[in-house]
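sequence first, predicted coordinates after that:
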Amino acid sequence: MAHIHPTALVHDRAELADDVVIGPYAVIGAEVRIGAGTRVDAHCVIDGRTTIGRDNHFYPFGSIGGMPQDISHGGEVTELVIGDRNTVREFCTFNTGTFKEEGVTRVGNDNWIMAYVHLAHDVQLGNHCVLANNATLAGHVRVGDWATIGGLTGIHQFCKIGAHAMLGFQSHVSQDVPPYMTVDGNPLAVRAVNLTGLRRRDFSNARIGVIRDLHKLLYRDGLTLEQAVERMQALLGQHGAESDADIQVMLDFVAASKRGLVR
């Protein structure tokens, strides 16, 4: 049996693994499924069609799986899917998706999400991300793996944040942030390559050197975006398989950008 505090309200149809812990005054809705090892602390509300994986920890006063804050939403049943080993601190709000996309908001694995973070409808958050206090992600935002989003940062609808990017404190994000870059400010500007993050993830000096070349082509050589893409493509095949993969991540991101890159 799950460990449910006597004051908690857990719907009869909710599906909880045997070792789930539900704290005082928490509320678990009818269409919620929670995987093994997950803990839900006091006064946390998990509702909607929400599926949660293993070994997550939800701290007090969160609102997880609420309806999207989208004026066009007509009450359709949509979903929130959360992976494994995520830490979600106090007062976070995660909404379900809308049918403007596939109807699912997704959170990956191993994310560290601090207090008051908001994930709006249809957000797609990758793995190993850090979101500091009061980071606010509007609808349809995409965040790649290993991204770090500083406190009080706001991200506009439909923006994309590339893998390994670092967004500084109070960043105002209204365009796409390329992989590997460090950005901050209002207006937002690219400052450098996220060297600290890459080194922490055991990127070799050779790989980092190529990524610094990508930064130079995009931001230091005075090239148009089309010219920079051509020069990046020309780097493929020159520095080994790992660097080729890093270059391709950048090329794919640029090709998929619809709001334009921060430049």
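The structure has been received and is ready for your questions.

please count neighbours and contacts with C-alpha atoms only from this point.
Will do.

flag every buried residue along stretch 176-193.
For stretch 176-193, the neighbour count (16 or more other CA atoms under 10 Å) marks 176-185, 188-190, 193 as buried.

and those, which is closest to I161?
Distance to I161 across the buried residues of stretch 176-193 (CA to CA) is lowest for V177, with 4.9 Å.

ok, back up a step: which of the buried residues of stretch 176-193 fall in helices?
Using DSSP state H, no member of those sits in helices.

need these in TSV (columns: distance to D202).
Converted to TSV, the buried residues of stretch 176-193 look like this (distance: CA to CA, whole Å):
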residue	distance to D202
D176	25
V177	22
P178	20
P179	16
Y180	14
M181	16
T182	18
V183	21
D184	24
G185	28
L188	28
A189	26
V190	23
V193	15
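
for those, which one is nearest E90?
Once CA to CA is applied, the member of those that ends up nearest E90 is D184, at 25.1 Å.

who are the contact partners of the closest one?
D184 makes contact with L167, G168, F169, Q170, S171, H172, V190, R191 under the criterion CA atoms under 8 Å, 6 or more residues apart in numbering.

put this next to the first one:
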Amino acid sequence: MIHQLAAVDKRARIKKNVIVEPFTTIAGDVEIGEGTWIGPNVTIMDGARIGKNCRIFPGTVISAVPQDLKFDGEDTQVIIGDGTTIRESVTINRGTKALGYTKLGKDCLIMATSHIAHDCIIGNNVIIVNGCGIAGHVEIGDHTVVGGLSAIHQFGKVGKHVMISGGTLVRKDIPSYIKVAREPMSYAGINSVGLRRRGFTNEKIFEIQRIYRYLYQMKMNVSQAVSLIEKEMLPTVERDEILEFIKNSPRGIVKGYGTGKE
């Protein structure tokens, strides 16, 4: 299933039913899982580990060395989960010694011309829309959507089930279950539509809304809001996840409602 006009190193470990289209180049230290389609004019470099049933469209470059002056040729990887689709002209750089890999989860959709830099960790079912720039060491949680032409600052953290509006400059961390928009980026409510689509009950959505009312609507700073949430709300998976995210956010979380207030 490898086209005669493709250049595939004999050392590459390619499973059954993989299709490699013409003018694609695959290096030796590469693994590709069963059922994956590699379109024409794709470049897959050393360190790529690609799962089953992925689709990789023309012009994409996977596992090029990082755009990081500290990189010194260390042996690192790009890991791509099963069922992920990577559209035209996406670039995904491999890791540095800081982490050792760049990782995308299962069933992601990375749309055309987006860039994912070194040492990023992207969760499962993440959608990154056309033209996004994801800087180094960024973490993005499961089921998050990054709107087109958005840019995420290095070492940024984005939680689960987040909706980032198109064209957003992400300079602060974004906790789970919310929407962000405007310039400068600010809280824009919880992602209730996305949560309902993924099976969250009304009761659970109301609980998440209550947490973010403390954080963004009660004229308290973040530390005061966290203390009140811990005092007045019973522990749940979602409550504890949000609080843990906030406590471990080195950059601080997104501001509220475009007011410029924390």
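Okay, I see it. Keep in mind the model is a prediction, meaning the values are calculated, not measured.

if we can go back for a sec, okay, the contacts of D184 of the first structure in JSON lines with distance to G48 of the first structure and secondary structure next?
As requested, the contacts of D184 of the first structure are arranged in JSON lines below (distance: CA to CA, whole Å; DSSP: H, G, I helix; E, B strand; the rest coil):
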{"residue": "L167", "distance to G48 of the first structure": "31", "secondary structure": "strand"}
{"residue": "G168", "distance to G48 of the first structure": "33", "secondary structure": "coil"}
{"residue": "F169", "distance to G48 of the first structure": "32", "secondary structure": "coil"}
{"residue": "Q170", "distance to G48 of the first structure": "31", "secondary structure": "coil"}
{"residue": "S171", "distance to G48 of the first structure": "31", "secondary structure": "coil"}
{"residue": "H172", "distance to G48 of the first structure": "30", "secondary structure": "strand"}
{"residue": "V190", "distance to G48 of the first structure": "38", "secondary structure": "strand"}
{"residue": "R191", "distance to G48 of the first structure": "40", "secondary structure": "strand"}
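
so which of those is the closest to G222 of the first structure?
Taking CA to CA as the measure, V190 is the one of the contacts of D184 of the first structure closest to G222 of the first structure, at 14.3 Å.

distance of whatever residue of the second structure lines up with that closest one from I246 of the second structure?
With TM-score structural alignment as the criterion, V190 of the first structure lines up with Y187 in the second structure. Separation of Y187 of the second structure from I246 of the second structure (CA to CA, to the nearest Å): 14 Å.

so G166 of the second structure is in contact with S150, correct?
Yes. In this structure, G166 of the second structure is within contact of S150 by CA atoms under 8 Å, at 5.8 Å.

what's near enough to touch V190 of the first structure?
M181, T182, V183, D184, Y219, V262, R263.

go again with 6 Å.
If you count contacts by CA atoms under 6 Å, 6 or more residues apart in numbering, V190 of the first structure has them with T182, V183.

and what of the one 3 residues further on?
For V193 of the first structure, the contacting residues are Y180, M181, T182, taking CA under 6 Å, 6+ apart as the criterion.

show me what the second one lines up with in the second structure.
It stands for M181 of the first structure. Taking TM-score structural alignment, M181 of the first structure has I178 as its aligned residue in the second structure.

from D240 of the second structure, how far out is that match?
15 Å.

same deal with V180 of the second structure?
Using CA to CA, V180 of the second structure is found at 21 Å from D240 of the second structure.

returning to that earlier point: nearest to D70 of the first structure among the contacts of D184 of the first structure?
Of the contacts of D184 of the first structure, the one sitting nearest to D70 of the first structure (CA to CA) turns out to be H172, at 21.3 Å.

what residue of the second structure matches up with that closest one?
Under the alignment defined by TM-score structural alignment, H172 of the first structure is paired with L169 of the second structure.

state the distance from its match to F245 of the second structure.
Taken as CA to CA, the span from L169 of the second structure to F245 of the second structure is 20 Å.

same question, I14 of the second structure
Applying CA to CA to I14 of the second structure and F245 of the second structure gives a distance of 39 Å.

so who does T168 of the second structure touch?
Counting by CA under 6 Å, 6+ apart, T168 of the second structure has contacts S150.

change it to 10 Å
By CA atoms under 10 Å, 6 or more residues apart in numbering, T168 of the second structure lies in contact with 132, 146-152, 180-186.

okay, now Q224 of the second structure: neighbour count?
By other CA atoms under 10 Å, the residues close to Q224 of the second structure number 12.

how about it, what's its match in the first structure?
In the first structure, Q224 of the second structure lines up with Q227, judged by TM-score structural alignment.

which residues in the stretch 151-262 of the second structure form helices?
Secondary structure of the stretch 151-262 of the second structure (DSSP state H, counting those that start in this stretch): helices at 192-197, 202-216, 222-232, 237-247.

of all those, which lies closest to K70 of the second structure?
Taking CA to CA, helix 237-247 is the member of these nearest to K70 of the second structure, at 28.6 Å.

read off where that closest one ends up in the first structure.
Mapped onto the first structure using TM-score structural alignment, helix 237-247 of the second structure spans residues 245-255.

do the same with stretch 112-124 of the second structure
Going by TM-score structural alignment: stretch 112-124 of the second structure matches residues 115-127.

identify the residues contacting the alignment partner in the first structure of I205 of the second structure.
I205 of the second structure maps onto I208 in the first structure, with residues paired by TM-score structural alignment. Shown in contact with I208 of the first structure (CA under 10 Å, 6+ apart): Y180, V193, N194, L195, L198, R199, D202, L214, S243, D246.

tell me, how many neighbours does the third one end up with?
Spelled out, that is N194 of the first structure. By other CA under 10 Å, neighbour count at N194 of the first structure equals 20.

thanks again, I'm all set now.
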